[in-house]
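J.: following is a predicted model, sequence given first.
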Amino acid sequence: MSQVAKLTISLPRSLILFADEVANERGISRSKVISSCLQEFAEQRRLAELEEGYKVMAEEQRQFAAVALALAGEVVPEWK
């Protein structure tokens, strides 16, 4: 993180208690707990976007291969 900005947010009491519990277990601040959670969430989102992109690319490649195979059959004589 290059810059840190102060932020005031409202959270349900149960989440604050949970953040405090995690902070105590790990010996870090409440802010670090929340920051780590948001970083993990951002990483999961990025991975999901990459996964979706790879699925689209795979489908495009499959379609291209099907077209290329059909065209190759038109130009290359059948082996006898």
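T.: Okay, I see it. Residues are numbered from 1 along each chain as shown.

J.: could you use CA atoms for every contact and neighbour count after this?
T.: OK.

J.: longest helix anywhere in this protein?
T.: helix 30-75 (DSSP state H).

J.: show me what that helix is packed against.
T.: Counting contacts by 3 or more C-alpha pairs under 8 Å, 6 or more residues apart in numbering; DSSP states H and E, helix 30-75 packs against helix 13-26.

J.: try this one next to it:
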Amino acid sequence: MKKNALVSMGIFLAAILLIILSIGGKFYMDQKQFHNEMVNVVKSDEAKKEIERGLKNLDPKALTPEGVIKSYEIDFESIE
């Protein structure tokens, strides 16, 4: 009887562990997909134009040799 109870408890715990890992995996994959979508938006030509327009509002000569802002770089890992 005790051996049967231990086997049942082991199966139950394995099932719970499998459910928890499945939920965690789903959450991770959703977050990864969302991050990839955000990176694609930031890499788009429309975003590039908006970023450069904003920089030119700060410095009319931005992105030229005469401007204070000569270039910019986007850290794609920090996109939220």
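T.: Nice, thanks for sending it over. Quick caveat, the model's predicted, so the values are computed rather than measured.

J.: tell me the counterpart of Gln33 of structure 2 in structure 1.
T.: Here Gln33 of structure 2 is matched to Arg62 in structure 1, going by TM-score structural alignment.

J.: corresponding residues in structure 1 for stretch 3-22 of structure 2?
T.: Against structure 1, stretch 3-22 of structure 2 falls on residues 32-51 (TM-score structural alignment).

J.: that stretch vs structure 2, average distance?
T.: Compared with structure 2 after fitting, stretch 32-51 of structure 1 deviates on average by 0.3 Å (mean C-alpha distance after the TM-score superposition for structure 1).

J.: any idea how many residues pack against Lys3 of structure 2?
T.: 8 (other C-alpha atoms under 10 Å).

J.: distance of it from Gly24 of structure 2?
T.: From Lys3 of structure 2 over to Gly24 of structure 2 the distance is 31 Å, taken as C-alpha to C-alpha, to the nearest Å.

J.: dump the residue contacts of the match of Gln33 of structure 2.
T.: The contact partners of Arg62 of structure 1, taken as C-alpha atoms under 8 Å, 6 or more residues apart in numbering, number zero.

J.: any idea how far it is from Phe41 of structure 1?
T.: 32 Å.

J.: and what of Glu59 of structure 1?
T.: Taken as C-alpha to C-alpha, the span from Glu59 of structure 1 to Phe41 of structure 1 is 27 Å.
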